[in-house]
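Peer 1: Predicted model follows, preceded by the sequence.
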Amino acid sequence: MSGIALVRKPGPRIAEGIVTHVEREPVDRERALVQHDAYVAALAGNGWRPAYAELADELPDAPFVEDAVVVAGRLAVLTRPGAPERRPEVESVARAVRELGLKAAEIAPPGTLDGGDVLQAGPTVYVGRSARTNDDGIAQLAALLPDRQVVSVELTGVLHLKSAVTALPDGTLIGDPRHVDLPGLLVPLEEAGAHVVLLGGDRVLMAASAPRTAAMLEKRGFNVTTVDISEFEKLEGCVTCLSVLIGG
């Protein structure tokens, strides 16, 4: 096994999730459940054992577990989401990571930090300064990760840093230069092609909505698994936000 994938099933209010940079569309909860199961199965098929945070049916955005915690080694940094209505998601995620044996630390007021703004790429941790993550939150994260280089990144027109850029197994950053200014970006062929989950070795997980980018990455020697997450994409979700990979 590569490690553990922390996930959470969508609740009955998922269609009420926050949207910021897209027009609201109807979300089919039953289809979202089927897609979530397929997403978890794809992780499990690549060696990541699923661990479920407890259901949070009253919290529409709860399946986007990435925003509630940043895991670096055996340290779980419990975030303080920038949207106040999302802060209750953190408590149950905190219980889950403690049950998994991780050491926990917390982002304290007035800091705000969404996990979707945190991109770990080798020794560097890029953190998006966004509507959800402020300078105090970035400073607190940097203090908790003294052995890493924490780099603040300005964003334009996207919710989170990882809405715009992620990292490939060889360390290359793949992202949209319209939203983020970082050197050496590999530009994806679809917007969703900027979203990559590292599964270990040369394996990556991507959304089915980026087939041309998936083909491009396969030509570069990566082993790509794709999943349909269209119901979550309606809520500005992507493959990265639906899990937190621990260990491996």
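Peer 2: Looks like it arrived, so ask away.
Peer 1: rest of the way, CA atoms for contacts and neighbours
Peer 2: Will do.
Peer 1: need the longest helix for the protein.
Peer 2: Taking DSSP state H as the criterion, the chain has its longest helix at helix 29-45.
Peer 1: and the comparison structure, right after this:
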Amino acid sequence: MIDDAGVSELMGYTVLVAVVSIASVALLAGSMGTLSASEKQLEFQGSAASLRSFGDLMAGIIESNNTFDTAFEMAVPSGYVLAVRDRHDDFRSMSIYSNSAPLAYLPMGSVALDSPFRSVIFEGGAIISNDTGLVSSEISPCVRAAALPSGRKALYFTIVSISADTYIGHSGPETMYARCVSIKPLAFHVPAGSRAVIYVRSGDLPAWEEAFERCGLAVTYENGAVKASSTEVSDIYITYAEAEIHE
């Protein structure tokens, strides 16, 4: 026969076991969540490293004007897709004006490793990562400013556009072939008193905003694009290269 004290002690022991069990389950669930988050972060870092390597390869191909196929191998992480978009199939582009007069329209295209919440993308020669809304440049857009004896400045761009049969690759090993198709030097003069205006349409606008601000341009957002402008720019020089990508 168990008296009241025995019943109380037994109930206390049962409650203690239940609390310890719940705490263990919660601790295990928290650990699994931490491990899953760490794994996803490692996959994201791997994606960024892969696209940085791709960016380095593209820079070498353009610099050497290599018209022969160069193979690039990567492992697309689990949960990601490799999205290759032709410059005419993609919204990413740069438009340049002197006041309202158009000077150039430069479609860019893109190569991206995308997941539902994270992405790393090659666009226009830049490598831009987006980690759940945190945008950063792995390789900055190639936009430079130089002072001129006149007191105004020149802007220098290197823009790489993608020519491709647009396609989607899934998780696993992927081999892409890249070559330089053309390199076009472009030069424009902006008369004194006129305003140079550059619009960039991109999936990750803050990276371009930062690049333009480094050049001393005024930056705003307009109709879903970054708008950079200045009355101090007198000359714009562009190296516009087309690179072909295929499987």
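Peer 2: Perfect, thanks for sending it. Since we're looking at a predicted model, the values are computed, not measured.
Peer 1: what's the TM-score here?
Peer 2: The TM-score (TM-score structural alignment, normalised by the length of the second structure) is 0.22; 99 aligned residues with a Cα RMSD of 6.4 Å.
Peer 1: that older thread, other SSEs contacting the helix or strand that the longest helix of the first structure is followed by?
Peer 2: Once the chain leaves helix 29-45 of the first structure, the next helix or strand it forms, by DSSP states H and E, is strand 48-52. Judged by 3 or more Cα pairs under 8 Å, 6 or more residues apart in numbering; DSSP states H and E, strand 48-52 of the first structure is in contact with strand 3-7, helix 29-45.
Peer 1: Buried residues in strand 48-52 of the first structure, which are they?
Peer 2: Neighbour counts over strand 48-52 of the first structure (16 or more other Cα atoms under 10 Å) mark Trp48, Arg49, Pro50, Ala51 as buried.
Peer 1: same question, stretch 214-226 of the first structure
Peer 2: Across stretch 214-226 of the first structure, burial judged by 16+ other Cα under 10 Å covers Ala214, Leu217, Phe222, Asn223, Val224, Thr225, Thr226.
Peer 1: In helices only, show me those residues.
Peer 2: With helices defined by DSSP H, the entries of these inside them are Ala214, Leu217.
Peer 1: Dump the buried residues of stretch 214-226 of the first structure to CSV, plus distance to Lys103 of the first structure.
Peer 2: What follows is those, written out as CSV (distance: Cα to Cα, whole Å):
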residue, distance to Lys103 of the first structure
Ala214, 36
Leu217, 35
Phe222, 33
Asn223, 32
Val224, 32
Thr225, 31
Thr226, 32
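Peer 1: List just the nearest of the buried residues of stretch 214-226 of the first structure to Ala38 of the first structure.
Peer 2: Nearest to Ala38 of the first structure among those, counting by Cα to Cα, is Thr226 at 10.1 Å.
Peer 1: Report the contact partners of that closest one.
Peer 2: By Cα atoms under 8 Å, 6 or more residues apart in numbering, the contact set of Thr226 of the first structure is Leu205, Met206, Ala207, Ala208, Ala214.
Peer 1: As a markdown table, the helices and strands packed on strand 48-52 of the first structure with distance to Gly128 of the first structure and mean neighbour count would be great.
Peer 2: Formatted as a markdown table, these follow (distance: least, Cα to Cα, whole Å; neighbours: other Cα atoms under 10 Å):
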| stretch | distance to Gly128 of the first structure | mean neighbour count |
| --- | --- | --- |
| strand 3-7 | 22 | 22 |
| helix 29-45 | 26 | 17 |
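Peer 1: Ala139 of the first structure is nearest to which of those?
Peer 2: strand 3-7 (25.5 Å).
Peer 1: The closest one versus strand 48-52: what angle between them?
Peer 2: Orientation note: strand 3-7 of the first structure sits at an angle of 40 degrees relative to strand 48-52 (axes from the mean of the first three to the mean of the last three Cα atoms, to 10 degrees).
Peer 1: And strand 3-7 of the first structure, what does it pack against?
Peer 2: For strand 3-7 of the first structure, the elements it packs on are strand 48-52, strand 244-246, judged by 3+ Cα pairs under 8 Å, 6+ apart.
Peer 1: Adding distance to Ile174 of the first structure, write those out as TSV.
Peer 2: Formatted as TSV, those follow (distance: least, Cα to Cα, whole Å):
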stretch	distance to Ile174 of the first structure
strand 48-52	23
strand 244-246	19
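Peer 1: closest one to Ala76 of the first structure among the ones you listed?
Peer 2: Across those, Ala76 of the first structure has its closest neighbour in strand 244-246 (9.4 Å, Cα to Cα).
Peer 1: ok so, going back, of all the helices and strands packed on strand 3-7 of the first structure, which one comes closest to Gln35 of the first structure?
Peer 2: Among these, strand 48-52 comes nearest to Gln35 of the first structure, with 15.0 Å by Cα to Cα.
Peer 1: Tell me what angle that closest one forms with helix 29-45.
Peer 2: Here strand 48-52 of the first structure runs at an angle of 140 degrees relative to helix 29-45 (the same axes, to 10 degrees).
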